[in-house]
Every structure is written in C-alpha cells, then in structure tokens.
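**Q** Below are the sequence and a predicted model for it; my questions follow.
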Amino acid sequence: MISAKTNENIPVSYTNKKPFNKATLIGWSFITLASVLICLFYFFPMVQALIMSFQSGTGTNLTFTGLDNYARLFKDPTFITVVKNTVIYLIIQVPVMILLALFLSVLLNDKRLKFKGFFRTAIFLPCVTSLVAYSVIFKYLFGADGIINMMLMKLSFIAEPIQWLTDPFWAKLTIVIAITWRWTGYNMIFYLSALQNIDHSIYEAAKMDGASPVQQFFKITIPMLKPIILFTSITSTIGTLQLFDEVMNITKGGPGNSTMTISQYIYNLSFKYTPDFGYAATVSYAIVIMIVIFSIIQFKVAGDRNA
C-alpha cells in the first residue's frame, strides 16, 4: 500500500520517462554530424578570429598585443572613413528598399491585377542573378559613356555626362541603386507571403467602416506585417554592413576611399596591403558589434519586449 501511494504522488514526467533507446540513438545520429560540422566551420573560425584580433604582426607571424588593435580602430582614418560610407549606405538604402518592397507587395497582392505571376517573377529575378555579373553590367550602364548618360542627355535632363563612377556623391548613389535593384524583390517576397495570410474580411470590414486605402495600409497592413518588417530590416542591415561585391566590382572603393566599405577594407588589410590578419580580424569584430547595436535599436524601435 505504501508503494502504491508513493507511485500516485510521482509526477507524470518522471513515471513516463523513457530510457535511452534505439529511436533516441537514431535521432542523435542525424544531428551529431551536422552539429560537428557547424561547430567546425562556423564557431571554431569565429573563436579563432576573436583570438587573432588580440594579436598583431605581418602575415602569420603574430604576437599577442592585447587591446592595441581595438585602440588602433579609433585612430585609423581609413577605418573611420569606411564606417561612414557603410552607415550612409545603411541609412539611405535600407529604408528605401523596405518601403519600395512594401509598396510593390501591396500592388502585386491586388486580386484585380493581371499577369501577377509575370510581374512577381520579373521583380524577384534580380536577386538570383550573379553578384559579379550584375555589378559589371551596372559598371558599364553607369559609365561616362554608358546607356544611362546617353538616355538622360537625349531626354535633355542633363547637358553633359554625369560622372557616376568617379565623383564621390554619384558613385555612392550608383552603389545604392545597384543594391536596391538587386534586393528589393527578395524582401518583397516576404511581404507578399505575409499579405496573403491576412484575412481579407478584415479589409472588407474596414472598408465598410469608411476607411480609405491609405488608412487601411497604415492601420491594418503595417501592424500585421510588423514582425516581417522587423525581420527584413535586420537582415538587410546585416547584409549592408557586410557589403562587398558591388563596391569591389563597380567602383573598387574609389574614387579615393569614398565608396569603400568595411568588408572591402578587411579584404585590403588581408590580401591587398601588407597582410595584417590580426587587425583585419579586429575590424571584422567591429562589424559584429555594429550589427548587435543596430539590431537592438531596431528591436527597441519596433517595441519588442524581448530585445
């Protein structure tokens, strides 16, 4: 009787606990290899780079120097310049791309629109093109004697060719246009998928209450898409802070260092200048810190209590 009463008082989680069996072993066998590979190719290089950021020297002849590399960041004029360039891309390109993607997704979600499949595919296609290929095409399009200048001059918008690639202002604008062209369709797909999951009866009820399309957009669509907007904003921020291919292939960081990004500076420190892998790793972790800061800001602005 005592043992029976004792069993009745034992929680269900303990009485139903199963021993380590064959099914559990099979489950672990599926995830073990993937976990080992992730640790080997992701986490180990991250830890190794962190250790390297506290070292300095030429090539692989590195010695421990403590926080000297991090102190050097604030005295490095090139680093300050590339951070400014990258932040300019971030605060201009990301909001423009997010708003444009939202606008296009709402248009393409209209049931009355014909050939929706064609337009969706056409807008999404740029993000599956080769980074190098489209960068080279943009370089020729925006050249001094490129198609863009020829069209603008024929339409009498300009009297002489714009130096898209050799003027600091226009070169930055060219990079922003290139990034926006490539990634707007990618973000549009997320918004389009979310819009199709919103019950249409909500819009019908709002319409019956006298809400205009603009009011429906700001009072229904934006609040409903808030988690997706936050997600795309953070991923776009991370992508922009790691921007490399477009700048490298279109302007090579010029003129001067006016378009160089942080990632290109890391590349130059590692392979173009005298190799300084320790300082390059330090600059890499500067990107990590910036990503964390901007992500927290975006969570706070979005009102996420878990940030």
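**A** Okay, I see it. Residues are numbered from 1 along each chain as shown.
**Q** Only C-alpha atoms from now on, for both contacts and neighbour counts.
**A** OK.
**Q** since we're on Ile289, how many residues are nearby?
**A** Neighbours of Ile289 under the rule other C-alpha atoms under 10 Å: 12.
**Q** swap in Ile148?
**A** Ile148 is flanked by 17 other residues according to other C-alpha under 10 Å.
**Q** List the residues that contact it.
**A** Contacts for Ile148 (C-alpha atoms under 8 Å, 6 or more residues apart in numbering) come out as 141-142.
**Q** Against Pro168, how distant is it?
**A** Counting by C-alpha to C-alpha, to the nearest Å, the separation of Ile148 from Pro168 is 18 Å.
**Q** Where do the strands of this structure begin and end?
**A** With DSSP state E as the criterion, the chain has strands at 55-56, 63-64.
**Q** And the first one, what does it pack against?
**A** In this case it means strand 55-56. Other elements packing on strand 55-56 under the criterion 3 or more C-alpha pairs under 8 Å, 6 or more residues apart in numbering; DSSP states H and E are strand 63-64, helix 277-302.
**Q** Isn't Gly253 up against Val247?
**A** Yes: using C-alpha atoms under 8 Å, Gly253 makes contact with Val247 at a distance of 5.9 Å.
**Q** ok, second structure coming up, stack it against the first:
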Amino acid sequence: MSLSNQGLQEIATNPELHRLGGPDKGRAAQLFREMKMKRQGYMLLAPYFILFFIFTAFPVLMALGLSFTNFNILEPPSFIGWENYANLFIKDDVFLIALKNTLLFAVVTGPLSYIACFFLAWLINELPPRIRSVITLLFYAPSISGNVYLIWQVAFSGDSFGYVNAFLMKWGFILEPIQWLQDPKYMLFIIMIVQLWLSLGTAFLAFIAGLQGMDMSLIEAGAIDGIRNRWQELWFITLPSLRPMLMFGAVMQITSSFAVADVATNMVGFPSPQYAGHTIVTHLNDYGSIRFEMGYASAIATVLFAIMLGSNLIVQKLLKKVGD
C-alpha cells in the first residue's frame, strides 16, 4: 500500500523518517522524545493521576461493568446483559418517579441557583472590601453549616406553631395548619426552596474570585471601543473573561442539582410519602446501601452519570456563545 502525497513529502524533507519507517513512526518517536524530555513533569503529575484513577476513574469503570451483572456482594457477579436497564425503565415505577422528580428539580434549581450565584457575586463585588467579605461569609455560611435543615423543619412544621402556618393562619389565608412535609403536593417545592438556599457554595466563591481577578484594563479598553453601560460590559467583557469560572460553576451546580439526596431525606424522610420527594440518588442509596443489590445500583449510577455528562456537554456549548 503506497503512502499519501503528504507522507511522501514528509519523508523527502525529513531523512530521519526513512530510518523510522514513515510519518506515523516519526511522530511516535517525536512524542516519545518529548515525553522523555518532560519526564520530571510527568513524575510530579503521577501521584495525582494515580489517585484520580484509583478513586475516580476506576470506580466509574467498575460501576459500568457491574451494571451488566447481578451482584449482591455475597456472591460473585453474574453477567445478565441489559436486564438491569430494562428493569429500570420498564418495571421499576419508583425509578420513573425518581427520574421525573430529579429532572424537574434540576431544570428548576440548576439554572436559578447558577444565575443567582453569579449575579449575587457580581453585585457583592461592587461593595467595599470589608463589607464584601462580611456579606460573602453570610451568603456562603448556609452551605457549610451543620444542621441547616432544623430551621426549615421548624418553619414548615405541620402544626400551628410552624412559622409558615402561623403566619398564614394569622392573616386569614388558611383556617387550619397544612402538613407541608407530609403532603405530596408541597414536598418537591419545599425541597427546591431549601436547595436554592443552600446553593450559594463553591460556585459562588469561584465567581467572587474570578471577578476579583479580572483585568481592569479590559474594561477601560471596552469603554474606548464603545461600551455604553454595565450590561454591555457584563456581556461583552465580564462573562467572556470568566468562562473558566462559569464552566466550573456550571459543573458544580449541575452536579448538586442532579445529586440531591440529603435535602430530600432530611426534610421529608426516606421513603417520602407517595415517593413525592424521591430522587435518583435516594433510589441509588436504597438499592446500594440498604438492599445491597450492587448490580442494579450500578445501573442507576450509570444512568445518572450519563444524564450529568450530557447536561455538562450542553452547558459547554451554551457557554461558548457567551459574548458573541
């Protein structure tokens, strides 16, 4: 089989390729030489990559493999093909409820919390340094507090002493207390409110740090080029300059919105009445931590991973259009 014209030209201009046997082997040899020259850097990166593979990449690959098996920890896994996935989408009605709740939860809280994180960071960044530090701490504190759910449990208590019921009864909106945390009509809405309150976490701090590190000369150049107001400055200068932080914040917010479990469990219990607060992660915990059906739990985890990956790819494409 003859070489292409480009390959012949490379061999003609680079005599070393004659000895190596063609352009492909020449590129391989060049890559090997570069790796040899940079071996100190690879050695420094090796501990991170080893830990990343052991504790992140390998568990993901192992979960993908186990999702095609019947594995209960006590017995060796047995291959069953696509049966776990077929059961998920055809026979498991609770999973379909959890999937619907999770998607609805992510569609509502994901964008809202992401936009809220950025705009609050943008507004707080305009304040004097001391005031900015205090307000940043106040907004960030709920995400690192211990028993944050106690406040909301008291607020939405089902008796007349709950703050929400007491307020509504005092002003005549209702005549008797509402069982907020037991009525399926209100559960998911309350979980969304609590999650939004807790969402000002890592992404919020990343936006603050990105705004603090912006090059002010870009804003001056924009003013010279015709930027007329703060909204144009935000769209054409600030957002394009913060694309790495925007991407990081999007990943964090997508992960937190799809992986919601603790909020639902602490607020409405596990399992929740009529599975109104059931999510994919609580379903995963049910089969993985309680029933020990690890093959089925791995299938649930794989589906969740695919949904998160697809959402991140969509967000990446949307963020590339920022500032255009």
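**A** Received it, and whenever you're ready, just let me know what you need. For clarity, every value in this text was computed on a predicted model and none was experimentally measured.
**Q** Among the strands of structure 1, which comes closest to Ile228 of structure 1?
**A** Closest approach to Ile228 of structure 1 among the strands of structure 1 is made by strand 55-56 (40.2 Å; C-alpha to C-alpha).
**Q** Give the aligned range of the closest one in structure 2.
**A** With TM-score structural alignment applied, strand 55-56 of structure 1 matches the range 69-70 in structure 2.
**Q** Tell me roughly how far that stretch lies from structure 1 on average.
**A** Compared with structure 1 after the fit, stretch 69-70 of structure 2 shows a mean deviation of 1.4 Å (mean C-alpha distance after the TM-score superposition for structure 1).
**Q** can you list the residues that contact that stretch?
**A** Residues from elsewhere that reach stretch 69-70 of structure 2 (C-alpha under 8 Å, 6+ apart): 77-81, 84, 293-296.
**Q** export the helices and strands packed on strand 55-56 of structure 1 to a markdown table and tack on distance to Ala178 of structure 1?
**A** As requested, these are exported to a markdown table (distance: least, C-alpha to C-alpha, whole Å):
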| stretch | distance to Ala178 of structure 1 |
| --- | --- |
| strand 63-64 | 41 |
| helix 277-302 | 22 |
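**Q** Can you tell me which of these is most buried?
**A** Comparing these by mean neighbour count (mean count of other C-alpha atoms under 10 Å), helix 277-302 ranks first with a mean of 18.
**Q** That one vs structure 2, average distance?
**A** Helix 277-302 of structure 1, aligned to structure 2 and superposed, deviates on average by 1.1 Å (mean C-alpha distance after the TM-score superposition for structure 1).
**Q** how far does that helix sit from the chain's center?
**A** With C-alpha atoms, centre = their mean, to the nearest Å as the basis, helix 277-302 of structure 1 stands 12 Å off its chain's centre.
**Q** now that helix: which residue numbers in structure 2?
**A** Going by TM-score structural alignment, helix 277-302 of structure 1 sits over residues 294-319 in structure 2.
**Q** what about the alignment partner in structure 1 of Leu88 of structure 2, how many neighbours?
**A** Matched by TM-score structural alignment, Leu88 of structure 2 corresponds to Leu73 in structure 1. Counted with other C-alpha under 10 Å, the neighbours of Leu73 of structure 1 add up to 16.
**Q** check contacts around Leu73 of structure 1.
**A** 79-80, 283.
**Q** Next, format those residues as CSV and append distance to His200 of structure 1.
**A** Formatted as CSV, those follow (distance: C-alpha to C-alpha, whole Å):
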residue, distance to His200 of structure 1
Phe79, 50
Ile80, 49
Val283, 48
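**Q** if we take those residues, which one ends up nearest to Lys18 of structure 1?
**A** Nearest member of the contacts of Leu73 of structure 1 to Lys18 of structure 1, counting by C-alpha to C-alpha, is Val283, at 49.5 Å.
**Q** Go ahead and confirm that closest one touches Asn268.
**A** No: using C-alpha under 8 Å, Val283 of structure 1 is not in contact with Asn268; the gap is 11.4 Å.
**Q** about what we covered before: what is in contact with Gly253 and Val247 of structure 1 at once?
**A** Joint contacts of Gly253 of structure 1 and Val247 (C-alpha under 8 Å, 6+ apart) are 259-261, 264.
**Q** and those residues, which two are the farthest apart?
**A** Greatest spacing in these, by C-alpha to C-alpha: Thr259 and Gln264 (9.7 Å).
**Q** So between these two, which is more surrounded?
**A** Thr259 (32 against 20).
**Q** Next one: the nearest residue to Phe54 of structure 1 once chain neighbours are set aside from Phe79 of structure 1, what distance?
**A** Residue nearest to Phe54 of structure 1 in three dimensions, not counting chain neighbours: Gly66, with 5.0 Å by C-alpha to C-alpha, 6 or more residues apart in numbering. Gly66 of structure 1 is 19 Å from Phe79 of structure 1, where distance means C-alpha to C-alpha.
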